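Visitor: can you look at this prediction? I've put the sequence above it.
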Amino acid sequence: MRILIAEDEPVLASQLKKTLVSEGLTVDVAIDGAEAQYLGETEPYDVIILDLGLPIRDGLTVLKNLRSGGNDTAILILTARNDWTDRVDGLDAGADDYLTKPFHMAELSARVRALIRRKAGKATPVFSKDDVTFDTRNNQVTVQGVPANLTSQEIAVLSYLFHNSGRLVSRTELSDHIYQHEGDRDSNTIAVFVNRLRKKLGSNLIETVRGRGYVIKATA
């Protein structure tokens, strides 16, 4: 799953990125509102973390512009502790959630996971299909209760397919959501990751629709 962090404080932006990357998420960072809006309009994100106090173009303006342009990406706004009116304005402008500074990284991570599930229409953080269970809270994957040893890229592919279970996902879409903005996206490598997942988790978990993509058909 792919996240955009729009935050102009370098230390905080670095901490946010480090935390989310450690949890298996793909992260891009924008340091001002103009860059945040451009990336939000041109790149496919699962969640945007948007500081309202951005330079060049403030976060509320970015939020309004994204929503008026039809962008429905889940957006979590960051605000100063005392700026309750900013929280109200942000929610009224189309934000999905907010967090006040300072905050605990664990809470931010939990809110991001919840937004990803909500946008995917999933109520539970734990997905199951046949003998495979995937816990999104810690990226733990088990087969018949035994932990599976997966690489970060394999987990990224599995996570996106589980969150979009029941829907056909193309190789291009998968690569768009597991690689960074400036990353070397090669949709052909997706087939390699899927083949590895089948060897580790079972050949029936991920189905291929020839020439179109992949699907996990039904999950609990």
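Guide: Looks like it came in fine.

Visitor: going forward, measure contacts and count neighbours with C-alpha atoms only.
Guide: Noted.

Visitor: what element comes up after the helix or strand containing L66 heading to the C-terminus?
Guide: Secondary structure assigned from DSSP states H and E places L66 in helix 59-68. Tracing the chain past helix 59-68, the next element assigned as helix or strand by DSSP H and E is strand 74-80.

Visitor: how far off helix 59-68 does that next one point, in degrees?
Guide: Here the directions of strand 74-80 and helix 59-68 differ by 170 degrees (axes from the mean of the first three to the mean of the last three Cα atoms, to 10 degrees).

Visitor: could you pull out the buried residues of the following helix or strand past strand 74-80?
Guide: The helix or strand immediately downstream of strand 74-80 is helix 84-92, counting by DSSP H and E. With burial defined by 16 or more other Cα atoms under 10 Å, the residues of helix 84-92 counted as buried are D86, R87, G90, L91.

Visitor: next up, a structure to set beside the first:
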Amino acid sequence: MDWSQTVMVTKDNIHRELEQEFKNTLTQTDYRKLLAHFKTDEGRILQLTNAYFDQDDHLKNHGMALRIRVINQGRAEMTLKYAVGPLQKAETTVALSVNEAYSWIDSGRLTVAKPIGDALLEQQITTTTFPLVTAMTTKRYELPYQTGLLVLDQVTFSDNTIDFELEYEVTDLAIGQKEFSALLHQFNIPRIVSAPKIERALSHESKR
């Protein structure tokens, strides 16, 4: 699939998307400042459980991440994502029931749905079963902002460490870059690009 021209395709509970976002590490003080400023009725709060799967760093070494996410205990999904360009990731997502999601998480081993397997094959990866490597919970607040979606995350890792992150999801990187830089400047927040959540989570696993 040519992701350079694809923004979003949804069919039969399968969702393919080109994710474009800016990410920034926040202090707790800056997180609270942004939350107090932006929290309105237009936004929504999500409780997320994220579980990541890999086999001997095979996906990690290919710049990929395989995740099951449970959202507000009401719906769930399996997602494969990988970089296709600067600040761009291809995502293939398959809807799951919450029971299915927790069944895979509790078993500690995931056999991917066929659309995910097909996406792996496109990247010359034939493995279809992966063990659980880490999990985390996220309290997320999101709302529309200018031309994109503003996301504030409070992430709790397996060792109970908490960190904070700002994301800005956009459809146009050039416009989004200007808006994101202006936002950081407005609130006097230093530009600190945050590592992917799976990398941060694995670093906390190693400290347990």
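Guide: It's in. Because the structure is predicted, anything quoted here is derived from the model rather than measured.

Visitor: just give the TM-score of the two.
Guide: Here the TM-score for the pair of chains, by TM-score structural alignment, normalised by the length of structure 2, is 0.28; 101 aligned residues with a Cα RMSD of 5.5 Å.

Visitor: can I get the buried residues of helix 84-92 of structure 1 in CSV including distance to V47 of structure 1?
Guide: Below are these laid out as CSV (distance: Cα to Cα, whole Å):
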residue, distance to V47 of structure 1
D86, 20
R87, 18
G90, 15
L91, 15
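
Visitor: for the residues you listed, which one is nearest K119 of structure 1?
Guide: Among the buried residues of helix 84-92 of structure 1, L91 lies closest to K119 of structure 1 (Cα to Cα), at 16.2 Å.

Visitor: now for the top helix by length along structure 1, which elements pack on it?
Guide: Of all the elements of type helix in structure 1, the one with the most residues (DSSP state H) is helix 105-120. When contacts are defined as 3 or more Cα pairs under 8 Å, 6 or more residues apart in numbering; DSSP states H and E, helix 105-120 of structure 1 sits against helix 10-22, strand 47-51, strand 74-80, helix 152-163.

Visitor: tell me the most buried of the ones you listed?
Guide: Burial of those is given as mean neighbour count (mean count of other Cα atoms under 10 Å); strand 47-51 ranks first at a mean of 26.

Visitor: where along structure 2 do the strands fall?
Guide: Ranges of strands in structure 2, per DSSP state E, are 8-11, 14-26, 44-53, 64-71, 75-85, 88-96, 109-111, 129-145, 148-156, 162-169.

Visitor: can I get the ones you listed in a markdown table with distance to L202 of structure 2 and mean neighbour count?
Guide: A markdown table is the format used below for those (distance: least, Cα to Cα, whole Å; neighbours: other Cα atoms under 10 Å):
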| stretch | distance to L202 of structure 2 | mean neighbour count |
| --- | --- | --- |
| strand 8-11 | 30 | 11 |
| strand 14-26 | 17 | 20 |
| strand 44-53 | 10 | 20 |
| strand 64-71 | 12 | 22 |
| strand 75-85 | 17 | 20 |
| strand 88-96 | 20 | 21 |
| strand 109-111 | 17 | 18 |
| strand 129-145 | 6 | 19 |
| strand 148-156 | 12 | 20 |
| strand 162-169 | 14 | 20 |
